[in-house]
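Engineer: here are the coordinates; sequence isn't available:
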């Protein structure tokens, strides 16, 4: 452990990056090493963690399709039975696996909150149940206009029943939903011709873009970074800012205007004081 140097770790990270490893892979590898060395510090095998100050490469975010309120409505309207899935994802920001794992007991209809306790993923055709990403439970609000549709979905179900179940029962699998339902609806709105070329300017969102849409709609509605972080279940506000930096207004003009107002107020106060002193002297 004592032979591990910060410069060597930084060179290792650079080598991973140069040989084609993606940023998330490097983040995970560096995170594991950081935890191992943190235990060594805790056991007093080494005085400090040599990973301190070493950063993984910045992630390159692919182009996202942020849908507007109108586009969310248009997409939902062509999906019939699964319209609620689209609206729920677009207005809560849940990951698909979190949504698919929701049970009746997870909803507080009076407070309009849904408690995220579990997530279900599909790997090689097999379902795996786990805690949410980052292993943190969270409570997410949902808008009032979804209440009636959610209540209808839960009618006649027990507390442990899935809310968003497949037509034949069981988990609404992401692979099936994406190919047979979501992508078909998007293609319909894009108006593909015989050659597969779009005839409209409707965007081509992925299923995960509904989560990005939720962030976009929340930010445009005035939500601050901490609120968006909590809604999306990000590990930190820094991650939220890094992911959606292009959506948060920089407000630089507002800062400059505030400086002007403060200086003008100071000058006015000084002028008033001078006039008062002059009057007293007279």
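Structural biologist: Nice, thanks for sending it over. Note that the structure is a prediction, hence the values are computed from the model and not measured. Numbering: from 1, shown residues only.

Engineer: For the rest of this, base every contact and every neighbour count on C-alpha atoms.
Structural biologist: Noted.

Engineer: quick one: residue 121 and residue 129 touch, right?
Structural biologist: Yes: between residue 121 and residue 129 there is a contact at 6.6 Å, judged by Cα atoms under 8 Å.

Engineer: neighbour count winner among these two?
Structural biologist: When neighbours are counted by other Cα atoms under 10 Å, residue 121 and residue 129 differ, and residue 121 comes out ahead with 19 against 13.

Engineer: tell me the secondary structure for that one?
Structural biologist: Remark: residue 121 carries the secondary structure label strand [criterion: DSSP: H, G, I helix; E, B strand; the rest coil].

Engineer: contacting residues for it?
Structural biologist: For residue 121, the set of contacting residues under the criterion of Cα atoms under 8 Å, 6 or more residues apart in numbering consists of 97, 127-129.

Engineer: next one: residue 149
Structural biologist: Shown here is residue 149, whose contacts under the criterion Cα under 8 Å, 6+ apart are residue 84.

Engineer: Could you check how far it is from residue 81?
Structural biologist: 11 Å (Cα to Cα, to the nearest Å).

Engineer: Could you pick out the buried ones from the contacts of residue 121?
Structural biologist: Applying a neighbour-count criterion of 16 or more other Cα atoms under 10 Å, the buried members of these are residue 97.

Engineer: so which of the contacts of residue 121 comes closest to residue 190?
Structural biologist: Of all those, the one sitting nearest residue 190 is residue 97; the distance, using Cα to Cα, is 26.4 Å.

Engineer: And here is the other one:
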């Protein structure tokens, strides 16, 4: 039930009862505004998108903390990243704003402001994703009829060209890495993420089957190393190239199964930042590969696998991607040669079929010789 009445002071009072029987009222200086408000409320009730206005008064900051606290299963690295994005980008702008006051125009203005301040496109998009997840959680909780940040125009990422090394370049880099030669070769020829390599234990190296069992990954959260599952939460088995078996045999000999395969000079976890400062960046310069990053050795592994004849499904399993579609999204350019090969095979088949057809057609014009009657 809804009604509009004019008070003695000339103000229009609009009121209605929600589906739960609770009364709500607002006051307007014009009757047309009061009627518009009631029409909007009635529309949400009819379409089933009505939410109690009191529930949407909670601030983005408070609801964001509730949302994060409710995700106990998040990996420590993911939780740390979400907390950082909330602290640095979401709470300064939206912390005291009620969730119902968020709108697309203000969200897009916030995105533009972050870009103006020089944030990387990836960071801007990640901040938006966290805000959107917070608001989507409010929708599921019945506090909002829809996600008010949905449909915002996001800045486009311009990924730089991926860098793939040849076998010769990998060997130059590995040689320049000195005592960490095998670390470079493992990254370039197995496609492991650095955190997966740093978490690899002696007992998960099977030299007889030539397999690595990838079950852990290590990341840094607030300066501390944290062990967890690999990025996709799935174990996988990665082949060991024959060329690395003898070197690995020397590394694992006489060591306990639970020991880390590779460690820092002090015997601790091999951290990517320290590894770059102490070994990798210098080795890259010495090998004539300035600016190279350890992650580009993972790209190199994909490239070398494809050039050796691996199909997209095999590359997906090697790298531990969640799907073959993801592998194609990341490395679609590597499979262009496959298209050329397909075209060549289609050509060959068409030529053979045409030749067979012509031979058959010509053969049909030949009149068989019958023996003479006696």
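Structural biologist: Yes, it's here. Values in this document were obtained by computation on a predicted structure and should not be read as measured data.

Engineer: And the TM-score between them?
Structural biologist: For these two chains in superposition, a TM-score of 0.76 is obtained (TM-score structural alignment, normalised by the length of structure 1); 264 aligned residues with a Cα RMSD of 3.9 Å.

Engineer: ok, of the contacts of residue 121 of structure 1, which one's closest to residue 224 of structure 1?
Structural biologist: Top of the list for closeness to residue 224 of structure 1, among these and by Cα to Cα, is residue 97 at 25.4 Å.

Engineer: quick one: that closest one from residue 20 of structure 1, how far?
Structural biologist: When distances are taken as Cα to Cα, residue 97 of structure 1 and residue 20 of structure 1 turn out to be 29 Å apart.

Engineer: same thing with residue 210 of structure 1?
Structural biologist: Taking Cα to Cα, one finds residue 210 of structure 1 at 29 Å from residue 20 of structure 1.

Engineer: residue nearest the centroid of structure 1?
Structural biologist: residue 232 (4.1 Å; Cα atoms, centre = their mean).

Engineer: Pull the contacting residues for the residue nearest to it when sequence neighbours are not counted.
Structural biologist: Using Cα to Cα, 6 or more residues apart in numbering and skipping the chain neighbours, the partner closest in space to residue 232 of structure 1 is residue 93 (5.7 Å). Neighbour list for residue 93 of structure 1: 210-215, 231-232 [criterion: Cα under 8 Å, 6+ apart].

Engineer: And those, which two are furthest apart?
Structural biologist: Largest separation among these by Cα to Cα: 210 and 231, giving 13.5 Å.

Engineer: Between those two, which has more neighbouring residues?
Structural biologist: residue 210 (27 against 19).

Engineer: after whatever helix or strand residue 8 of structure 1 lives in, next one along is what?
Structural biologist: Assigned by DSSP states H and E, residue 8 of structure 1 falls within helix 6-18. Following helix 6-18 of structure 1 in sequence order, the next helix or strand is helix 23-42 (DSSP H and E).

Engineer: Mind listing what's buried along that following helix?
Structural biologist: Neighbour-count burial for helix 23-42 of structure 1, counted by 16+ other Cα under 10 Å, picks out 23, 26-27, 30, 34, 37-38, 40-41.

Engineer: How far off centre is the helix or strand following that helix?
Structural biologist: The element immediately downstream of helix 23-42 of structure 1 (helix or strand, assigned by DSSP H and E) is helix 69-77. Shown here is helix 69-77 of structure 1, whose average C-alpha point lies 20 Å from the average C-alpha point of the whole chain (Cα atoms, centre = their mean, to the nearest Å).

Engineer: do the same with stretch 236-247 of structure 1
Structural biologist: On the basis of Cα atoms, centre = their mean, the separation between the geometric centre of stretch 236-247 of structure 1 and that of its chain is 9 Å.

Engineer: measure it end to end?
Structural biologist: Counting by Cα to Cα, the length from the leading to the trailing residue of stretch 236-247 of structure 1 is 17 Å.

Engineer: what stretch of structure 2 lies opposite it in the alignment?
Structural biologist: Here stretch 236-247 of structure 1 aligns to structure 2 at residues 323-334, judged by TM-score structural alignment.

Engineer: Give the buried residues for that stretch.
Structural biologist: By 16+ other Cα under 10 Å, the buried positions in stretch 323-334 of structure 2 come out as 324, 327-328, 331, 334.

Engineer: who touches it?
Structural biologist: Taking contacts as Cα under 8 Å, 6+ apart, the residues outside stretch 323-334 of structure 2 that touch it are 302-303, 306, 312-313, 315-316, 321.

Engineer: Against residue 173 of structure 1, how distant is residue 120 of structure 1?
Structural biologist: Counting by Cα to Cα, the separation of residue 120 of structure 1 from residue 173 of structure 1 is 9 Å.

Engineer: more crowded one of the two?
Structural biologist: For residue 120 of structure 1 versus residue 173, the count of surrounding residues by other Cα under 10 Å is larger for residue 120: 23 against 19.

Engineer: Show me what the more buried one lines up with in structure 2.
Structural biologist: Residue 120 of structure 1 maps onto residue 218 in structure 2, with residues paired by TM-score structural alignment.

Engineer: What strand or helix carries the residue nearest to that match when sequence neighbours are not counted?
Structural biologist: Closest residue in space to residue 218 of structure 2, ignoring its immediate chain neighbours: residue 227 at 4.4 Å, by Cα to Cα, 6+ apart. Residue 227 of structure 2 is part of strand 224-228 when elements are defined by DSSP H and E.

Engineer: Packing partners of that strand?
Structural biologist: Strand 224-228 of structure 2 makes packing contacts with strand 217-221 when contacts are defined by 3 or more Cα pairs under 8 Å, 6 or more residues apart in numbering; DSSP states H and E.
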